[in-house]
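# Have a look at this prediction, sequence included:
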Amino acid sequence: MTLDRIIDRHAAFQPAQPALADERLSLTYGELAGRIDRMAGGLSGLGVTAGKRVAHLGYNAADIVVLLFACARLGAILVPLNWRLATPELVYALQDCGADLLIHDAAFGDTAAAICTEAGLQHRLVLDGAAGTAMALETMLAGAPALPASGNTEDGLEQPLLIVYTSGTTGRPKGAVLTQAALLANAQMSRHAFDLRSTDHVLTCLPMFHVGGLNIQTTPALLSGARVTLQSRFHPGRFIEAVERLRPDLSVLVPATIRALLDDPAYMGADLTALRAVGVGSSVVPPQLIAALEARGIPVLQIYGATETCPLAVYETMAMRGACPGTTGRPGLLCDIRIVDNTGVDVAPGIAGEIWVKGPQVLSQYWNAPDATAAALVDGWFRTGDIAMRDADWNVVVHDRKKNVIISGGENIYPAELERVLEEDNRIREAAVVARRDPRWDEIPVAVVVLAEGAVLQREDVLALFDGVVARYKLPRDVVFVSSLPRNAMGKVQHHILRELVAADRQSAA
């Protein structure tokens, strides 16, 4: 059964149940099912058939979700584009996936026209208005015949449904291909992690061009018959207002949005008690950010995963929350985890190694990249490139990206361990540790520090924080002060930019 038919079934059971809303649309399950019918019919009339790629460029909107389920019905593939990318990067994604159609917000009309021209793409629709010669989506829907689901969907779950381009920090991004079965398995694990119920209300504020915004709670909620409200973009004040007014049960945040929330003047006086849980992830989450939310009575569940895992792979559940402080969670309900050394051999508890993930939610391939697929998938195991260790009960502690590991004098140094020391000091707002080339040690760790407002720290003060806390070979040898850390759309620190920064700053360590 394809995913769109699950929405049909929910509509049959509860047609008047609120399903999906944004600033423009508010749909019950009956209305959502009908809009999927018309979206599928309209896309079919434009020549979108099984295997065709439909790209989207714009902010969060209900019609992105409608488009996803319409693609599921047609066997087509949705390609959500990161609107923060530069024009050449967007053109590359369109050309790489061979998109047949672009649907975009009117706000991105000029960008859409430019990238379609450069990519040689002739067909585009405007999601929320009109832009030049592009057809308005509402015009298409108004004239589209309904295309209900057919009964011949036995193999539908194995069809590719999403191509999500990774936010790779080096080289060209890769398009991770996720099937309908992957999204369904991911939804089952989301239900397990968050105790997700049909009576729940999810507030989505993270961008849905990433699997975090789209798949941690949004699609699982709809596949569970729950209610979803979308915010077009995250803004701390609007998030607080929505929690107080709409009383949602669940949401997902990343470190960058948590920091913005904590800094908002309305945060401390806000009534956030409606939230049964907030999922946090996308990178190693500083403990003090979790503690700040918990102090306001907001239960926090950590999540670990990747674009290629849809993204759930390791997580905490409501039942186990806080039972193992410092850990990220346990392997997900439907997937297996290995932690291996450089030769692919499993390491013992307490030893750091690379995380490998295997399960129905893992990507089937990288689009148009057989070599990259072969390098990433080993007998069905996805090699994440992330470093972690576990205890005997499989509580997992995620350290860092494998490529971020610093090898100094032959010893491995995990930046996340040093970053935790820095972030425990309230005079430091945020920090990262990266490698700098060194003629004697090959690499040395360098701390990049953002001071809290009004704080005054010198290089020696920062280095002193590590005295007696970590082994001498791990000690940072230098400190670089910056006003902010460079981050991508999901709040992940862009370590490649920091490595360039510390390479340019040649202040020698003592």
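All right, it came through fine.
# use CA for all of it now, contacts and neighbours both
Noted.
# all helices of the stretch 351-500 of the chain, in order?
Applying DSSP state H, counting those that start in this stretch to the stretch 351-500 of the chain gives helices spanning 370-376, 415-423, 459-464, 495-504.
# ranking these by burial, who's on top?
helix 415-423 (a mean of 20; mean count of other CA atoms under 10 Å).
# Tell me the helices and strands packed up against that one.
strand 396-401, strand 428-438 (3 or more CA pairs under 8 Å, 6 or more residues apart in numbering; DSSP states H and E).
# Out of the helices of the stretch 351-500 of the chain, which gets nearest to residue 439?
helix 495-504 (12.9 Å; CA to CA).
# Report the angle between the closest one and strand 428-438.
70 degrees (axes from the mean of the first three to the mean of the last three CA atoms, to 10 degrees).
# could I get the helices of the stretch 351-500 of the chain as a markdown table with distance to residue 110?
Converted to a markdown table, the helices of the stretch 351-500 of the chain look like this (distance: least, CA to CA, whole Å):
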| stretch | distance to residue 110 |
| --- | --- |
| helix 370-376 | 33 |
| helix 415-423 | 41 |
| helix 459-464 | 46 |
| helix 495-504 | 29 |
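# just to revisit the earlier point, can I get the helices and strands packed on helix 415-423 in CSV including distance to residue 19 and mean neighbour count?
Listed next are the helices and strands packed on helix 415-423 as CSV, based on distance: least, CA to CA, whole Å; neighbours: other CA atoms under 10 Å:
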stretch, distance to residue 19, mean neighbour count
strand 396-401, 35, 22
strand 428-438, 38, 22
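# Identify whichever of the ones you listed lies nearest to residue 235.
Taking the helices and strands packed on helix 415-423 one by one with CA to CA, strand 428-438 is closest: 19.5 Å.
# try it against this one:
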Amino acid sequence: MRLKHLLWESPAAGSERDCIGDERGILSYQETDIQARALARQLAEAGIGEGDVVALMLENSVELLLGILAAWLLGAAATPINPTFTERELNYQLEDSNAKLLIADEHTSVAANGLAIARLDLADIRARLRGPVAAGSPGGPGSPGSPGSPVGPARPGSPLPTPETPADQLALLIYTSGSTGQPKGVMLDHANLHAMAEGLATHTAITADDRALVVLPMFHVNAICVSWLAPMLVGGSTVIMPRFTPTGLLDAIARFRPTYFSVVPAILAKLVELPRDTPVDFSSVRFVICGAAPVSAELLQLSADRFGLHIIEGYGLTESTCASACIPLAGPHKIGTVGPALAGQRIKLTDPDGNPVPTGERGEVRISGPTIMRGYLGRPEATAETIVDGWLRTGDVGVLDEDGYLRIVDRIKDMIIRGGENLYPKEIEAHLAAHPAVLESAVVGAQHPQLGEVPVAYVVLLPGAEATSADLLAHCAAGLMKVKVPARLTLVDDLPRNPVGKVDKPELRRQTPPVAEPVRQRVSA
């Protein structure tokens, strides 16, 4: 099996085509290979070998990708770490992953429980980033941004042989967000990554002429798979934003002229909030993938109308390597769904006992295929609970239609049980999104002495829009049955989010006071 998601197996391997870059410049495939091997030699000198784990605590950058490639060249696995982690969070991931080395930059000041922090000639790598990334064709030799004279090795040393990487070799340890209990290390091997990159590239018709822009943090699989491994598998290129800001994204689009990028709904919301007279030019962008959290039809329409973007929704989990369903680029775009299963994967819906439910009925989403994780590191019981007979239990409630399009109803754990009746926050949020003044909302359960739980809502208004809590509760009462109308609705400036940009509902629930009195539609500003 040829693992084309690996740099040295890519169709563009060893060529002068653009490979990876950031705001400081770009490296060709040839230059990327030279730099990755030079870094791998340094890792080998530090004692890294096959089966080890290398931790990387770096912002989105060329150096981060080179560090992952260097680990793979030695048969080691990589575990990217959120660069904003506290010392406690960092040490938890280092100890749980049994990392042998931490690669960090000069800004890292937290202690790593005695583990060596390797600062491995990152300045040398930066010095070899050539020129600014051009705004022309993303292509190869002769195109704007293509390399000049060849570069030599970053450091002298004996040649590093190209490995024969086994498909079942551990490649990444990606840690879940830890919304319940401690974060778990998701084990992904090279077969998982290749299947994911190939499925994404095929589904979105990515070619060597495509250039992805990394907008999301690269300590999660979305950015790694969608925006790096998929284009590398076909010989395309990747340019990296260190972090997202609305104006920064517009500048990056204008400068780098990417053909696609991946976002979460919160990013679309921030773009829509930009002043109407903000100049934008998305003419180079073929499509945008939106995932990681449900997105309202209204926000999709606002984004498409204002920016002319072709936005396709996708769905997946870290445990399924990234995406398992996605709206087709050409074909039915059923608003409110996340599309059919990607090629090679299967989706079924089951009742609590694991029995399939009929088409059109709600059930737990289960996934099978070559992208399903090897398991949770050091947690066989949690793995056995999550992967049953080869099917990944997602914990999401969904509905499949007659065409195999999946609609996510909610998370099982987010379901609100009000006096014995199951309520799905996503349904309430979708109705709130239909109000012209609402930008986004989050609904969670609040404790209630008689009913157990009742729904409460937190709402962010569109810039310049005016609406009171009473207005929005009246809107809910007009379109939702009485038990679904929030018992309390609070207008807020923003919603708490986890590092991936999803609304942090566990935190929101922790911040939510009980509703003590008999349920009437209470309002607060």
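Alright, I've got the coordinates. Computed from a prediction, not measured in an experiment: that's the story for all the values here.
# Export the helices and strands packed on helix 415-423 of structure 1 as JSON lines, with columns for distance to residue 308 of structure 1.
Shown next, in JSON lines, are these (distance: least, CA to CA, whole Å):
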{"stretch": "strand 396-401", "distance to residue 308 of structure 1": "15"}
{"stretch": "strand 428-438", "distance to residue 308 of structure 1": "25"}
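# which one of those strands lies closest to residue 75 of structure 1?
strand 396-401 (34.5 Å).
# Where in structure 2 does the closest one fall?
Strand 396-401 of structure 1 lines up with residues 406-411 of structure 2 when matched by TM-score structural alignment.
# Same question for stretch 50-65 of structure 1.
The aligned range for stretch 50-65 of structure 1 in structure 2 is 50-65, by TM-score structural alignment.
# now the end-to-end length of that stretch.
19 Å (CA to CA, to the nearest Å).
# tell me which residues of it are tucked away?
Judged by neighbour count using 16 or more other CA atoms under 10 Å, the buried positions of stretch 50-65 of structure 2 are 52-65.
# Just the residues you listed: which are in strands?
Among the buried residues of stretch 50-65 of structure 2, the members falling in strands (DSSP state E) are 53-57.
# Select, from these, the two members most distant in space.
It's 53 and 57 that sit farthest apart of these, by CA to CA, at 13.1 Å.
# tell me which residues of the longest helix along structure 2 are tucked away?
Among the segments of structure 2 that qualify as a helix by DSSP state H, the longest is helix 29-45. Neighbour-count burial for helix 29-45 of structure 2 flags 29-44 (criterion: 16+ other CA under 10 Å).
# What is the nearest of these to residue 90 of structure 2?
residue 43 (20.4 Å).
# Quickly note the distance from that closest one to residue 252 of structure 2.
Distance, residue 43 of structure 2 to residue 252 of structure 2, by CA to CA: 32 Å.
# ditto for residue 454 of structure 2
Separation of residue 454 of structure 2 from residue 252 of structure 2 (CA to CA): 44 Å.
# And residue 459 of structure 2, what's its match in structure 1?
So residue 459 of structure 2 corresponds to residue 449, using TM-score structural alignment.
# neighbours around its match, how many?
Under the neighbour criterion other CA atoms under 10 Å, residue 449 of structure 1 is assigned a count of 25.
# list the contacts for the nearest residue to it once chain neighbours are set aside?
Spatially, and ignoring its direct neighbours in sequence, residue 449 of structure 1 is nearest to residue 431 (4.5 Å; CA to CA, 6 or more residues apart in numbering). Shown in contact with residue 431 of structure 1 (CA atoms under 8 Å, 6 or more residues apart in numbering): 419, 422-423, 447-450, 485.
# What does residue 431 of structure 1 correspond to in structure 2?
Residue 431 of structure 1 maps onto residue 441 in structure 2, by TM-score structural alignment.
# rewinding a little: between the longest helix of structure 2 and strand 53-57, how many degrees?
Going by the same axes, to 10 degrees, helix 29-45 of structure 2 makes 120 degrees with strand 53-57.
# Show me what helix 29-45 of structure 2 is packed against.
strand 18-22, helix 62-73.
# now with 6 Å?
Contact partners of helix 29-45 of structure 2 among helices and strands, from 3 or more CA pairs under 6 Å, 6 or more residues apart in numbering; DSSP states H and E: helix 62-73.
# which other residues reach the helix it packs on?
Residues from elsewhere that reach helix 62-73 of structure 2 (CA atoms under 6 Å, 6 or more residues apart in numbering): 21, 36, 39-40, 78.
# Go ahead and confirm the match of residue 459 of structure 2 touches residue 481.
Yes - using CA atoms under 6 Å, residue 449 of structure 1 and residue 481 qualify as a contacting pair, with a distance of 4.9 Å.
# Not including adjacent chain positions, what is the nearest residue to the aligned residue in structure 2 for residue 299 of structure 1?
Aligning on TM-score structural alignment places residue 299 of structure 1 opposite residue 310 in structure 2. Spatial nearest neighbour of residue 310 of structure 2, excluding adjacent residues (CA to CA, 6+ apart): residue 287 at 4.8 Å.
# Mind checking the helices and strands packed on helix 415-423 of structure 1 for the one nearest to residue 309 of structure 1?
Across those, closest to residue 309 of structure 1 is strand 396-401 (CA to CA), at 15.5 Å.
# Residue 159 of structure 2 corresponds to which position in structure 1?
So, by TM-score structural alignment, residue 159 of structure 2 is matched to residue 146.
# There's contact between that match and residue 36 in this structure, I believe.
No - contact criterion CA under 6 Å: residue 146 of structure 1 and residue 36 do not qualify, at 8.3 Å.
# ok, the counterpart of residue 479 of structure 2 in structure 1 - how many residues close by?
Under the alignment defined by TM-score structural alignment, residue 479 of structure 2 is paired with residue 469 of structure 1. Neighbourhood size, residue 469 of structure 1 [other CA under 10 Å]: 12.
# what's the answer for residue 310 of structure 2, then?
16.
# and it, how far is that from residue 434 of structure 2?
Distance from residue 310 of structure 2 to residue 434 of structure 2, by CA to CA: 21 Å.
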